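In: Fold the stuff below for me.
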Amino acid sequence: MRNALLKIGLMAGSLSLVFMIFEIGLRFAGWSPIYEVYSKPSIMWQHDDLLGWSHVPGSRDIYIGPRPWPIEFETSIEINSLGLRGPEVKPLPPSGVRILVAGDSRAVALEVPYKQTFGALLEKNLKSELNVPVQVINVGVRGYGTDQSYLHFRDRGRKLAPDLVIFLHSQNDVRNNVTLHRMRRPFGKSVFVLDEAGEPELTGFPVPSFPLCSSISLTTSYQVFRRDSLTQRIFCNLQLVLFDRSATFTMVTMRIQQNPQLIARLYRVGAPDETASARNTDIETLPWDRRLTEALLTRFARTVRKSGSDMVLLGRNNTLGDIAAEAVSIEGARLIPLDDAFNGLDPAEVRFVNDGH
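Out: Take a look at the predicted model:
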């Protein structure tokens, strides 16, 4: 037994030595760890007691991705003193119009230069058509759900006194609204639960810190449930401690980029399937998460209306139409489906190949 353990130890030591020599050779050959090639998920983020995370005011960086696929964008990003992407917000002329664009990664659009974002293009077109000063302020933050966009407007965005709020709804909002922490994400968030009257009630505030290798969400009875397994936590930690700091892993990734499906499977090993139901008897195939999102949209629209602003909801009709019914019929928000805008377009013309945006 002792000899067997000694052999195993010698074998492990030999493999480690070979790996170290190979790693050093790759470094001298110009290879870098994967996080020196791509941007970290937390680029320009800071912990936020209310929102979970927000942009660091005044920060600048280059956003490179998508990790770990072939690089499709290297974008210069500037965050203003309010923690928003774009130029500093100037006083609005008396005849001017101010618009806020809220949402997640599709709103903030880190993949493209600021002048190519939805908000910047909208501002340019409206100035030309209305012939009045127009300000479009991008308050989007990567990874935000409906809940975080609502909280941002309630406590911060409304102070900008917009005439119009445009909320860009994404398909993953429903999932994000019941998620406290996603595996490998540096920050978690609070969540809303529905009270007996069906109204959203904030819980988990101020936002605590979460283990980096954890996946935590709500059940149908709004109980906090940790979804990750021991195997997933082990692989996650291996990735963070070893793979992300290894030039060898970078080389392997670059070599198999011709097989994006294989890369996707390898990259997601160790992370629970965020789109699947958790392995818990309390998780059912019921639209309880959609009911929560519907209540959040209604509360969001009500808060916008009471602040004296109008609201427009943008999104795919098959994911937004039914859950926006109350926000439209009761609170006066306007729903504009985006389905027709994409009809007849080649996805390759409007999406990055591997990034999904």
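
In: use CA for all of it now, contacts and neighbours both
Out: OK.

In: Now do the same contact list for the residue nearest the centre of the chain.
Out: With distances taken as CA atoms, centre = their mean, Gly143 lies nearest the centre of the chain, 1.6 Å away. For Gly143, the contact set (CA atoms under 8 Å, 6 or more residues apart in numbering) comprises Asp104, Ser105, Asn176.

In: ok, of those, which one's closest to Arg316?
Out: Each of those was checked against Arg316 using CA to CA; the closest is Asp104, at 14.8 Å.

In: And the helices in the stretch 51-200 of the chain?
Out: 105-108, 118-130, 146-155, 173-176 (DSSP state H, counting those that start in this stretch).

In: Distance to Phe300 and mean neighbour count added to those helices, as CSV?
Out: Below are the helices of the stretch 51-200 of the chain laid out as CSV (distance: least, CA to CA, whole Å; neighbours: other CA atoms under 10 Å):
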stretch, distance to Phe300, mean neighbour count
helix 105-108, 17, 21
helix 118-130, 20, 15
helix 146-155, 5, 21
helix 173-176, 14, 22
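
In: in what helix or strand does Ser217 lie?
Out: Using DSSP states H and E, Ser217 maps to strand 216-218.

In: which strands and helices sit next to the following helix or strand past that strand?
Out: For strand 216-218, the succeeding helix or strand toward the C-terminus, using DSSP H and E, is strand 224-226. Judged by 3 or more CA pairs under 8 Å, 6 or more residues apart in numbering; DSSP states H and E, the packing partners of strand 224-226 are strand 216-218.

In: Relative to Leu320, which of the helices of the stretch 51-200 of the chain is closest?
Out: Using CA to CA, these put helix 173-176 closest to Leu320, at 9.9 Å.

In: which residues touch the closest one?
Out: Gly143, Tyr144, Gly145, Thr146, Glu274, Thr275, Asp289, Arg290, Thr293.

In: Can you tell me which of the contacts of Gly143 lies closest to Phe73?
Out: Nearest to Phe73 among the contacts of Gly143, counting by CA to CA, is Ser105 at 14.4 Å.

In: In this protein, where's the longest helix?
Out: In the chain, assigned by DSSP state H, the helix with the most residues is helix 2-28.

In: Please name every helix or strand in contact with the helix or strand that it is followed by.
Out: Using DSSP H and E, the helix or strand that follows helix 2-28 towards the C-terminus is helix 34-37. Other elements packing on helix 34-37 under the criterion 3+ CA pairs under 8 Å, 6+ apart are helix 247-255.

In: Can you give the distance of the helix it packs on from its chain's centre?
Out: Centre-to-centre, helix 247-255 and its host chain are 26 Å apart (CA atoms, centre = their mean, to the nearest Å).

In: Following up with a second sequence; could you model it the same way so I can compare the two?
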Amino acid sequence: MNADARRRFWIGPVLAVTSLLVVLFSLEVGLRVVLDEEREQRLPRFGVPESVQARIAWSEWQSRRDKYGTTSYPSSFDEPDRNLGWRIRPNVDVTHVKPGIYEVSVHTNNRGMRGLHDVASEKRHGAARVGVFGCSQTFGETVNDEETYVERLGERLENVEFLNFGVRGYGTDQMLLYYEQDARTYELDVVVLAFAFYHMKRNDSGFLFYAKPYFTLSDSGALALSGVPVPSPEELAAEDLEQYTWPLADRSVLLRWTWQRSRNLRGRDLYSPDGDAWMLTRALISRFTESASASGAHVVVMNIDESHRELEDELAALTDELGAGLVNLGPALREAAENGISYTLPADNHWNAEGHRLVADWLQAYLCSHALTRACDRPDPPVSASLSRGNA
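Out: Okay, the predicted model is just below:
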């Protein structure tokens, strides 16, 4: 091959590579222009598995704690727990702030539950007792103490004690362990499991906001507990996570954005009715229902998530099979949004005070109409909730 032929041979590949580099450079520059600093910082590390990414985020957050302090955002009401991962600290008294979004007063009682009133193991004589298990929506981290839906119900129904077992960041697995290890001793007449379909991701992980226990499901359908005892913060801080990272690739916004998109695509399968995450979550709800029923409590599953209507029928079939009550707030929340009712905070998916009031109305209507509590004054919910009795 003479010199001219060799040059012609290489012109095509060189032009192709040059064009590709120009396109990639343009995309890199374009993303840096489009994404603001906050969105760019939220992009995941390139090539890092999601569970490791969560551990890295936790380590970085730990290093910033001194900067933010205990009364600014992000703050922590939590303390490490070897069996649960974390739990709410007792006797918290803080102002919880997310600048420009909310500034609220947060108290916890002697038992580490949200609320101003201390709680005894034994219920008040002549009163019924309802325990509500959930995540940050139930804890109510973005509203004042008296504005949470659990506190509202306690104020409305004088002969019923409502205990708030909500813990920020919990999945169904941690709620189950919380009930079995601690809460079953509280003489609960009714147990409400405030369930959201986004808990499925938490159930499928051994590290999300912090290290946590998790269950796996065998081929026979049996649940097996893993991840306990949960490592201490000191043990986690000593781990070398840099071995999982690609520092040079992390300098590219394009690579990190592409990695995020691929993760999002994989995450779509999480909510499949035939997927492993739903099968695991079904088993967790079933065991929760069986454990609480064995202790003599009526069980009510309350769906607080309006985002995955494709799974609402699956949840209804499961609660019917288990003989549990169902309060499906998905349709009601969607109807509220269609009617222009603002029930979440701006730039934050947590409920505002109006959202908590609506949830209190709907849950009260269900509990009273199904004779699960006494001395009820039933409100008319502002929009209809899908309420199924089961055998509760």
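
In: how about the residue nearest to the centre of the first structure, what's its partner in the second structure?
Out: Under the alignment (TM-score structural alignment), Gly143 of the first structure maps onto Gly169 of the second structure.

In: any chance you could map the strands in the first structure?
Out: Using DSSP state E, the strands found in the first structure span residues 45-48, 52-55, 60-65, 73-78, 97-103, 134-138, 164-168, 179-181, 191-194, 200-203, 216-218, 224-226, 310-315, 334-337.

In: Serialize those to TSV and add fields for mean neighbour count and distance to His357 of the first structure.
Out: Listed next are those as TSV, based on neighbours: other CA atoms under 10 Å; distance: least, CA to CA, whole Å:
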stretch	mean neighbour count	distance to His357 of the first structure
strand 45-48	18	20
strand 52-55	24	20
strand 60-65	18	12
strand 73-78	18	11
strand 97-103	23	13
strand 134-138	23	17
strand 164-168	23	13
strand 179-181	24	21
strand 191-194	22	25
strand 200-203	14	30
strand 216-218	22	24
strand 224-226	16	29
strand 310-315	22	14
strand 334-337	18	18
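
In: Now distance to Tyr38 of the first structure too, for these, in TSV please.
Out: Putting the strands of the first structure into TSV (distance: least, CA to CA, whole Å) gives the following:
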stretch	distance to Tyr38 of the first structure
strand 45-48	16
strand 52-55	19
strand 60-65	5
strand 73-78	9
strand 97-103	24
strand 134-138	24
strand 164-168	27
strand 179-181	22
strand 191-194	30
strand 200-203	34
strand 216-218	26
strand 224-226	29
strand 310-315	30
strand 334-337	34
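
In: between those, which gets nearest to Leu15 of the first structure?
Out: Closest of the strands of the first structure to Leu15 of the first structure is strand 60-65, at 31.9 Å (criterion: CA to CA).

In: tally of neighbours for the alignment partner in the second structure of Ala295 of the first structure?
Out: Here Ala295 of the first structure is matched to Ala283 in the second structure, going by TM-score structural alignment. Counted with other CA atoms under 10 Å, residues neighbouring Ala283 of the second structure total 19.

In: now do the one 3 residues further on
Out: Per other CA under 10 Å, the neighbour tally for Ser286 of the second structure reads 16.

In: do the same with Ile8 of the first structure
Out: 12.

In: How much space separates it from Met20 of the first structure?
Out: 18 Å (CA to CA, to the nearest Å).

In: swap in Phe210 of the first structure?
Out: Going from Phe210 of the first structure to Met20 of the first structure by CA to CA gives 32 Å.

In: Verify the contact between Ala128 of the second structure and Leu157 for me.
Out: No. With contact defined as CA atoms under 8 Å, Ala128 of the second structure does not count as touching Leu157 (9.9 Å).

In: Residue in the second structure paired with Leu100 of the first structure?
Out: In the second structure, the residue matched to Leu100 of the first structure (TM-score structural alignment) is Gly131.

In: Contacts only, for that match.
Out: Counting by CA under 8 Å, 6+ apart, Gly131 of the second structure touches Phe162, Leu163, Asn164, Phe165, Leu188, Val190, Val191, Val192.

In: Quick check: the residue lying closest to the first one once chain neighbours are set aside vs Ala120 of the second structure, distance?
Out: The reference is to Phe162 of the second structure. Spatial nearest neighbour of Phe162 of the second structure, excluding adjacent residues (CA to CA, 6 or more residues apart in numbering): Val130 at 4.9 Å. As defined by CA to CA, Val130 of the second structure lies at a distance of 13 Å from Ala120 of the second structure.

In: likewise Ala127 of the second structure?
Out: Applying CA to CA, the value for Ala127 of the second structure to Ala120 of the second structure is 13 Å.

In: Mind checking which of those two has more residues around it?
Out: Counted by other CA under 10 Å, Ala127 of the second structure and Ala120 do not tie: Ala127 has more neighbours, with 15 against 10.

In: roughly how far out does stretch 328-337 of the first structure sit from the chain middle?
Out: For stretch 328-337 of the first structure - counting by CA atoms, centre = their mean - the centre lies 25 Å from the chain centre.

In: Can you tell me what sits against that stretch?
Out: For stretch 328-337 of the first structure, the external contacting residues (CA under 8 Å, 6+ apart) are 298, 301-302, 305, 310-317, 321, 324, 327.

In: 7 Å instead?
Out: 298, 301-302, 305, 310-317, 327 (CA atoms under 7 Å, 6 or more residues apart in numbering).

In: tell me how far the ends of it are from each other?
Out: Criterion CA to CA; first-to-last residue distance in stretch 328-337 of the first structure is 13 Å.

In: can you check stretch 213-232 of the first structure too?
Out: Stretch 213-232 of the first structure has an end-to-end distance of 8 Å (CA to CA).

In: Same question for stretch 233-242 of the second structure.
Out: 18 Å.
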